[in-house]
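Trainee: pasting the sequence and the predicted coordinates here, then a few questions.
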Amino acid sequence: MEYLDNFLKKVDNEKLNINYIQVYKNDKLIDEYSKIQPKTRLNVYSVAKSITSIGVGIALQEKLIELDDKIYTFFPQINFDKLNPLIKKITIENLLTMTSGLKSKLFFCDDPERYRVKDWVSYYFNSDFVYEPGTHFDYSTFNTYILSCVIESASGASLLDYMTPRFFEKIGIGNPNWLACPMGHTFGAHSLMLTIDEMSKIGSFLLHEGNYNGEQILSQSYIKKATTNKIAMSNVKSKYGYGYQFWINKDKISYRADGKLGQFIIVVPDSKLVVSVQSFEQRKLYDIIWSNLVVPYM
């Protein structure tokens, strides 16, 4: 408890709005903090992007898709001949690594367009693409949303319905809640609701490289690919790197799922450590959490 107590003193001194913390080491819950009781599902924001990556991995495993598939082939309703020719070059891997070539990020979960635009697929493909796919990193919620739609097109089920029996239920997350866009496609990029316990279960799944309670749900090879840097460092705002919808940590070895307002699943394989955090804090928390909470437990 000493490390957590010291961290909570810093939280109190700096008036940081943190709701939950769980620390697992060697598969045991060794420390925990709860500001709100009972534990409740909260929006984990862009942590959902990493969960979508898991869904992509499962679809790859089931041979529904391939990393080098061109995404336009999954949207027969769109007339791509009238759109930017760069779009036909975008692959699933480009979406995973945020290198689709978009000129701008487009709208995020709370931007005004979120409440006005109804057909998000058409909005994406009619946006400006100015970079050769695979050459320019730009973190956009829409890349992940389109991944969700690709899985839906390939499987015939929404991302939520696809992942529920294949992932959520297998790790003990019953009746998962994930919002859909106005056209009924799972958001993918955000608006997944999880408890702190459920975040830690996902962390355990990742720590064990796709294995949960003895079942290999997702291949080790995909987890390793997804959680290692895929981008030239100069192209990434975080100088530590980015994988398939996972951020690389300061040690350049471990990784995290990272969401707005301070949502984290931080996985440190060498230390057999999983630190999950849920917050409602406008200030950036990663550096504080890494230095004052994760490193001491390492």
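Mentor: Thanks, I have it. Numbering: from 1, shown residues only.
Trainee: every contact and neighbour count from this point should use C-alpha atoms.
Mentor: Will do.
Trainee: okay, strands next: where are they in the stretch 51-200 of the chain?
Mentor: 177-178, 192-194 (DSSP state E, counting those that start in this stretch).
Trainee: mean neighbour count and distance to residue 226 for those - can I get that in a markdown table?
Mentor: Output for these, formatted as a markdown table (neighbours: other C-alpha atoms under 10 Å; distance: least, C-alpha to C-alpha, whole Å):
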| stretch | mean neighbour count | distance to residue 226 |
| --- | --- | --- |
| strand 177-178 | 17 | 22 |
| strand 192-194 | 21 | 20 |
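Trainee: would you turn these into CSV with distance to residue 11?
Mentor: As requested, the strands of the stretch 51-200 of the chain are arranged in CSV below (distance: least, C-alpha to C-alpha, whole Å):
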stretch, distance to residue 11
strand 177-178, 29
strand 192-194, 22
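Trainee: so how far does stretch 262-277 reach from one end to the other?
Mentor: 7 Å (C-alpha to C-alpha, to the nearest Å).
Trainee: for it, the distance to its chain's centre please.
Mentor: From the chain centre to the centre of stretch 262-277 is a distance of 14 Å (C-alpha atoms, centre = their mean, to the nearest Å).
Trainee: mind listing what's buried in it?
Mentor: 262-269, 272-277 (16 or more other C-alpha atoms under 10 Å).
Trainee: what of stretch 94-110?
Mentor: Quick answer for stretch 94-110 (16+ other C-alpha under 10 Å): 94, 95, 96, 97, 98, 99, 100, 101, 102, 106.
Trainee: the fourth one and residue 147, how far apart?
Mentor: Okay, so that is residue 97. Taking C-alpha to C-alpha, one finds residue 97 at 11 Å from residue 147.
Trainee: picking that back up, which one of the strands of the stretch 51-200 of the chain lies nearest to residue 140?
Mentor: Checking the strands of the stretch 51-200 of the chain against residue 140 by C-alpha to C-alpha gives strand 192-194 as the closest, at 16.9 Å.
Trainee: show residues contacting the closest one.
Mentor: 40, 41, 42, 43, 44, 45, 48, 176, 177, 178, 179 (C-alpha atoms under 8 Å, 6 or more residues apart in numbering).
Trainee: thought the second one was touching residue 195?
Mentor: Yes. Taking C-alpha atoms under 8 Å as the definition, residue 41 is a contact partner of residue 195 at 4.2 Å.
Trainee: follow-up on the earlier one: closest one to residue 13 among the strands of the stretch 51-200 of the chain?
Mentor: strand 192-194 (27.7 Å).
Trainee: put this next to the previous one:
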Amino acid sequence: MYKGAFGYADFYRKDTLTTQTAFQLASVSKQFTAMAIMMLKEQDKLDYDDSVQQYVPNFPYKGITIRQLLTHRSGLPNYTYFSDELWSDRKIALTNQDVLNLMSVHQPKVFYKPNTHFDYSNTGYALLATVVEEASGVPFATFLQEQIFEPLQMENTFTFHELAARTGRVATGHNRNRQMRTSDYLDTVLGDKGLYSTVEDLYKWDQALYTQKLVKRETLEEAFAGTGMKDKKNEDYGYGWRIGQVGSGDTIVYHGGLWHGYTTYLLRNQKDHSAIIVLSNLPNGSLTYLKDLRQFLYPAKSDNIARHEDRKSEAASGRL
């Protein structure tokens, strides 16, 4: 196993990054929201095919289910866009309840009818956080802390709301010019983003998913199965995870994230129990190299054969 940290948590303070520095996870947060839903399903507190309105009565769109929110097939518009138009004072932090209220009052037009298209939706996962609260009877952040982070000893994983109280190392997001990004009114919406974690804690999370500490194996298998409704990359989406293939033919589950100067990535190959975890606080295009890394770790059979022939040729010529 390799782990390492490079650069600064804060470019101006020159606060060196470590593998215990917490980063905003951006959309990698979605897999934790999905896990909360799966746990509540096993506790018989909800069902995937329940209507959202069973838990959120003032939700204005009929016929949308929890499963459709999980798999991005709800057709709902993105709250990060319609809030820009409908939220008048951006000095006031937006909450999940505020998002719901905006939808209830203004009813932004849906993109598609439910269950007809895959359309990536931050709104769906923000709503799932509200469903977790209604079904569990506790705040979303509390549920994650008590039901996931504490049992897995993820001591440096927390929500945005706890950021100000954290005394440990936390990376600051920067723009491409290495200028510090500041928080804005959208940061306080949870479910689609808003979690902070470290590479070490995320490795604990990865390893826990090979056990049944949180949910049964059958429940996880369903989460990684997908819907058969592919996106533009010809990839599927399960519950909080993208599903694709690498050159070796192995099926992988993964997710990336980009938010306010943070770039994140977590990939799992369940066949060989390998994982790639990358957290960055500078959007400098570093994730573009992940394609090369994936090809190196999971080469196509033809690549393996070519490498083998190259090594035979080099050995025959005395260069090895």
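Mentor: In hand now; what should we look at? Treat the numbers as computed from the prediction; the structure is a model and nothing was measured.
Trainee: residue 243 of the second structure -> the first structure?
Mentor: Counting by TM-score structural alignment, residue 243 of the second structure corresponds to residue 248 in the first structure.
Trainee: how about the contacts made by its match?
Mentor: Taking C-alpha under 8 Å, 6+ apart, one finds 227, 228, 229, 240, 241, 242, 254, 255, 256 in contact with residue 248 of the first structure.
Trainee: against residue 191 of the first structure, how distant is it?
Mentor: For residue 248 of the first structure, the distance to residue 191 of the first structure - C-alpha to C-alpha - is 22 Å.
Trainee: what do you get for residue 98 of the first structure?
Mentor: 19 Å.
Trainee: does residue 36 of the first structure count as helix, strand or coil?
Mentor: coil (DSSP: H, G, I helix; E, B strand; the rest coil).
Trainee: show the contacting residues for it.
Mentor: Here residue 36 of the first structure is in contact with 19, 20 (C-alpha under 8 Å, 6+ apart).
Trainee: residue 171 of the first structure -> the second structure?
Mentor: Using TM-score structural alignment, residue 171 of the first structure pairs with residue 152 in the second structure.
Trainee: ignore what I typed, I meant residue 280 of the first structure.
Mentor: So residue 280 of the first structure corresponds to residue 281, using TM-score structural alignment.
Trainee: wait, its match touches residue 262, no?
Mentor: Yes. Counting by C-alpha under 8 Å, residue 281 of the second structure does reach residue 262; the two are 4.4 Å apart.
Trainee: which of these two has more neighbours?
Mentor: When residue 281 of the second structure and residue 262 are compared for neighbours, residue 281 comes out ahead with 29 against 22, by other C-alpha atoms under 10 Å.
Trainee: sort out for me which of the buried residues of stretch 94-110 of the first structure are in helices.
Mentor: 94, 95, 96 (DSSP state H).
Trainee: now the equivalent of the last one over in the second structure. Nearest residue, chain neighbours left out?
Mentor: Which is residue 96 of the first structure. In the second structure, the residue paired with residue 96 of the first structure is residue 70, using TM-score structural alignment. Nearest non-adjacent residue to residue 70 of the second structure, counting by C-alpha to C-alpha, 6 or more residues apart in numbering: residue 239, 5.2 Å away.
Trainee: okay, and the one you found sits in which element?
Mentor: Here residue 239 of the second structure, judged by DSSP states H and E, is contained in no helix and no strand.
Trainee: what is the burial count for it?
Mentor: 27.
Trainee: ok, now which ones touch it?
Mentor: Residue 239 of the second structure touches 31, 34, 35, 70, 71, 223, 224, 226, counting by C-alpha under 8 Å, 6+ apart.
Trainee: surely the first one meets residue 237?
Mentor: By that I understand residue 31 of the second structure. No. Taking C-alpha under 8 Å as the definition, residue 31 of the second structure is not a contact partner of residue 237, at 11.3 Å.
Trainee: ok, these two, which is more surrounded?
Mentor: Between residue 31 of the second structure and residue 237, counted using other C-alpha under 10 Å, the more crowded position is residue 237 (27 against 23).
Trainee: how far away is that one from residue 78 of the second structure?
Mentor: 18 Å.
Trainee: likewise for residue 150 of the second structure?
Mentor: Where residue 78 of the second structure is concerned, residue 150 of the second structure sits at a distance of 32 Å (C-alpha to C-alpha).
Trainee: now residue 273 of the second structure
Mentor: From residue 273 of the second structure to residue 78 of the second structure the distance is 34 Å (C-alpha to C-alpha).
Trainee: and the helices in the first structure?
Mentor: 2-13, 47-61, 92-96, 120-125, 141-155, 159-163, 196-207, 220-226, 286-289, 295-297.
Trainee: those: which one's closest to residue 236 of the first structure?
Mentor: Counting by C-alpha to C-alpha, residue 236 of the first structure lies closest to helix 92-96 out of the helices of the first structure; the figure is 13.8 Å.
Trainee: mean offset of that closest one relative to the second structure (after superposition)
Mentor: Superposed on the second structure, helix 92-96 of the first structure shows a mean distance of 0.3 Å to its aligned residues (mean C-alpha distance after the TM-score superposition for the first structure).
Trainee: from the chain's centroid, how far away is that helix?
Mentor: 13 Å.
Trainee: got it, and stretch 234-246 of the second structure?
Mentor: For stretch 234-246 of the second structure, the distance to the chain centre is 12 Å (C-alpha atoms, centre = their mean).
Trainee: buried set for it?
Mentor: 236, 237, 238, 239, 240, 241, 242, 243, 244, 246.
Trainee: related to what we said a few turns ago, buried subset of the contacts of strand 192-194 of the first structure?
Mentor: The buried subset of those (16+ other C-alpha under 10 Å) comprises 41, 42, 43, 44, 45, 48, 176, 177, 178, 179.
Trainee: quickly note the distance from the match of residue 171 of the first structure to residue 228 of the second structure.
Mentor: Applying C-alpha to C-alpha to residue 152 of the second structure and residue 228 of the second structure gives a distance of 32 Å.
Trainee: who has more neighbours, these two?
Mentor: residue 152 (17 against 11).
Trainee: quick one: contacts for the closest residue to residue 96 of the second structure other than its chain neighbours?
Mentor: Nearest non-adjacent residue to residue 96 of the second structure, counting by C-alpha to C-alpha, 6+ apart: residue 189, 5.2 Å away. Counting by C-alpha under 8 Å, 6+ apart, residue 189 of the second structure makes contact with 94, 95, 96, 126.
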